[in-house]
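S.K.: Please work out how this folds:
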Amino acid sequence: MKLHVFDLDDTLLCGDSEGAWINFLSTKGFFVNEDHASIMEQFEVDYRSGNFDPEKYCLYILQSMQGLHEKELSKLSDQFIEEYFDQLVDQVTFNLLDRIEKEDLSIIATGAMDFLGNKFSNKFGIQDCIATKTEIINNKISGRLDGSPNFGSDKKANVEEWCKRKNISKEEIIFYTDSINDFPLVEYSPKNVIVCPDHKLGKFAQENKLEIIYR
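M.R.: This is a model prediction of the structure:
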């Protein structure tokens, strides 16, 4: 038995789910600020350079959704999956999923928001999803996070805790990622599959003879 741990954006998906979500919401009357495009561009630059502030990014998304009821969120996220799923997956997506044997377990570990990660895990038939938690108060989005973003060392700690709860040895983990931001979990995992990596992670993967997959 192996535990397949998939990063979501640009790994299992061929694109960025939260970026697509933001584009989707922009058609629904969210993110109407004039500097929205430049803010998003800077987030992308910071992410690719390893200088990303995940909390700032998540709060930017959530504050635009503040006051949205859970039922409306569920309806919007279902509509989002229906409209955007096909453009966020490719053959590599399904090749990675085909690596899961019948006796294996699989989870998504993503910095994306839980309402997105959970929809994708359900769509793929993946058992569980560890994601950044959205704070819900009185059935509405508060505009804040419930805890820290599931990112970097926090993602590693959350996967480690999940394995302890399920009584799964770390030796069973196969971790799939594209980003140097996941380096703590790369170091923790006994086996890694690097998918279309950024420059820093690609260099590390080549130097350490890790499996690399390109789209």
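
S.K.: From now on I want contacts and neighbour counts done on CA atoms only, so please keep to that.
M.R.: Fine.

S.K.: next helix or strand past the longest helix anywhere in the chain?
M.R.: Secondary structure of the chain per DSSP state H: the longest helix is helix 70-88. Sequence order places helix 91-97 as the next helix or strand after helix 70-88, per DSSP states H and E.

S.K.: which strands and helices sit next to that following helix?
M.R.: Using 3 or more Cα pairs under 8 Å, 6 or more residues apart in numbering; DSSP states H and E as the contact definition, helix 91-97 packs against no other helix or strand.

S.K.: Name the residues of it that come out as buried.
M.R.: In terms of neighbour count (16 or more other Cα atoms under 10 Å), helix 91-97 has its buried residues at V92, T93, L96, L97.

S.K.: Just the buried positions in the longest helix of the chain, please.
M.R.: Neighbour counts over helix 70-88 (16+ other Cα under 10 Å) mark E70, L76, S77, F80, I81, F85, L88 as buried.

S.K.: Next, the residue of the chain most remote from its centre: secondary structure please.
M.R.: Relative to the C-alpha centroid of the chain, counting by Cα atoms, centre = their mean, E34 is the outermost residue, at 27.0 Å. Assigned with DSSP: H, G, I helix; E, B strand; the rest coil, E34 falls in the coil class.

S.K.: longest strand anywhere in the chain?
M.R.: In the chain, taking DSSP state E as the definition, the longest strand is strand 105-113.

S.K.: From the chain's centroid, how far away is that one?
M.R.: Put simply, strand 105-113 sits 6 Å off its chain's centre (Cα atoms, centre = their mean, to the nearest Å).

S.K.: Tell me the helix or strand right after it.
M.R.: Sequence-wise, the next helix or strand downstream of strand 105-113 (DSSP H and E) is helix 114-124.

S.K.: And the helix or strand following that following helix, what does it pack against?
M.R.: Moving toward the C-terminus from helix 114-124, the next helix or strand (DSSP H and E) is strand 128-132. Under the contact criterion of 3+ Cα pairs under 8 Å, 6+ apart, strand 128-132 touches strand 105-113, helix 114-124.

S.K.: Now tell me what touches the shortest one from outside.
M.R.: Pointing back at strand 105-113 there. 1-9, 17-18, 54, 58, 100, 117, 121, 126-134, 149-151, 155, 159 (Cα atoms under 8 Å, 6 or more residues apart in numbering).

S.K.: for comparison, sequence B:
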Amino acid sequence: MSKYLYIFDMDETLVDGDCSMLWNQYLVDEGYVDIPNFLDIDKELMARYARGEMDMEEYLDFVMQPLSDIPTESVDTMLYDFVERYVSPRVYEEAKTLIHSLKNTSNDMLIISATASFIVSKVAKSLGIAQSLGIDMVVDNNRYTSKVDGVPSYREGKITRLEMWLQQKSDEYEGLHFFTDSINDLPLCNYADRVYLVNPCEKLKQAAQGKNWQTYAWSKTALSCAK
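M.R.: Now for the predicted structure:
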């Protein structure tokens, strides 16, 4: 029987929102941030990401600051609350249906995200996807730092991380199916065998012209509509 690997971007693909931005909102709401205009600066940095212009090192230097004095165990506990309250209500119903249907097949699923892996892994598990890759952060003195451990899963780095992951697997796949919304994932789109665009950004729409990529318009969540 043929076996395929279904690869998902996370933010704005499975979740109606960006989990990094939602996490930063959570940190502000819970009183962990004392940086003036933190969310406004975060919004500007993420706007650069949407345009495919983000400097990931600059972004991580900024957004990891609130965690510098929080033990990793405490962050882990916070993440359960965060995912339940801020992420789960924003998961696309179409994503839930697709994930459920794939669980009844012989195919595998993997999330690859440019969000920090300590967030990605919690979101992935809440979705019922056991395997995930994110940007691994160096831990020093039991605290997350802004330094990246290894290759960041961002742009071409997603291909590198995927290939490293595949080398550690004994499974052989007939093809790679990839779901995304972002122009930053164009390298992986060109690498995959089948591509599915979920509410794609304008730049990705343009890049998809002339290609046999399927486009989905997944319904916005009630939280998004209430903004």
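
S.K.: Any idea what the TM-score comes out to?
M.R.: The TM-score (TM-score structural alignment, normalised by the length of structure 1) is 0.92; 215 aligned residues with a Cα RMSD of 1.7 Å.

S.K.: aligned partner of Y80 of structure 2 in structure 1?
M.R.: Superposed on structure 1 with TM-score structural alignment, Y80 of structure 2 falls opposite D78.

S.K.: What distance do you get for its match to D98 of structure 1?
M.R.: 25 Å (Cα to Cα, to the nearest Å).

S.K.: What about the aligned partner of N184 of structure 2 in structure 1, how many residues nearby?
M.R.: N184 of structure 2 maps onto N181 in structure 1 when the alignment is built from TM-score structural alignment. N181 of structure 1 has 22 neighbours, counted by other Cα atoms under 10 Å.

S.K.: again with R215 of structure 1
M.R.: For R215 of structure 1, the neighbour count with other Cα under 10 Å is 11.

S.K.: That one is in contact with I194, isn't it?
M.R.: No. Using Cα atoms under 8 Å, R215 of structure 1 is not in contact with I194, being 11.2 Å away.

S.K.: quick one: the strands in structure 2?
M.R.: All strands of structure 2, identified by DSSP E, fall at 4-8, 108-116, 132-135, 137-140, 143-148, 175-180, 194-198, 214-216.

S.K.: Out of the ones you listed, which is the most enclosed?
M.R.: Of all these, strand 132-135 has the most neighbours on average by mean count of other Cα atoms under 10 Å, namely a mean of 24.

S.K.: And that strand against structure 1, how far off on average?
M.R.: For strand 132-135 of structure 2, the mean distance from the matching residues in structure 1 following superposition reads 0.6 Å, by mean Cα distance after the TM-score superposition for structure 1.

S.K.: So which bit of structure 1 is that strand matched to?
M.R.: Strand 132-135 of structure 2 corresponds to residues 129-132 in structure 1, going by TM-score structural alignment.

S.K.: So which other helices or strands are in contact with the longest helix of structure 1?
M.R.: Contacts defined by 3+ Cα pairs under 8 Å, 6+ apart place helix 70-88 of structure 1 against helix 17-26, helix 114-124.

S.K.: Can you check which of these gets nearest to F204 of structure 1?
M.R.: For these, proximity to F204 of structure 1 was assessed by Cα to Cα; helix 17-26 is nearest, at 25.5 Å.

S.K.: Check the offset of the closest one from the chain's centre.
M.R.: Distance, centroid of helix 17-26 of structure 1 to centroid of chain: 14 Å (Cα atoms, centre = their mean).

S.K.: tally of neighbours for the aligned partner of Q25 of structure 2 in structure 1?
M.R.: Q25 of structure 2 maps onto N23 in structure 1, with residues paired by TM-score structural alignment. As a burial measure, N23 of structure 1 scores 14 neighbours (other Cα under 10 Å).

S.K.: gap between N23 of structure 1 and S17 of structure 1?
M.R.: Taking Cα to Cα, one finds N23 of structure 1 at 10 Å from S17 of structure 1.

S.K.: Also M65 of structure 1?
M.R.: Counting by Cα to Cα, the gap from M65 of structure 1 to S17 of structure 1 is 16 Å.

S.K.: The two: who's more crowded?
M.R.: Using other Cα under 10 Å, the more surrounded residue of M65 of structure 1 and S17 is S17, with 23 against 19.

S.K.: residues touching N192 of structure 1, list them.
M.R.: Contact analysis of N192 of structure 1 by Cα under 8 Å, 6+ apart lists I174, F175, Y176, T177, V186, L210, E211.

S.K.: before we move on, what about E160 of structure 1?
M.R.: Shown in contact with E160 of structure 1 (Cα under 8 Å, 6+ apart): K170.

S.K.: just N107 of structure 2 next, same as before
M.R.: Residues in contact with N107 of structure 2 (Cα under 8 Å, 6+ apart) are K3, Y4, L5, Y6.

S.K.: and it, what pairs with it in structure 1?
M.R.: Under the alignment by TM-score structural alignment, N107 of structure 2 pairs with D104 in structure 1.

S.K.: Endpoints of stretch 86-96 of structure 2, how far apart?
M.R.: End-to-end span of stretch 86-96 of structure 2 (Cα to Cα): 16 Å.

S.K.: Ignore what I typed, I meant stretch 29-48 of structure 2.
M.R.: From its first residue to its last, stretch 29-48 of structure 2 covers 24 Å (Cα to Cα).

S.K.: Since that was my last question, I'll sign off now.
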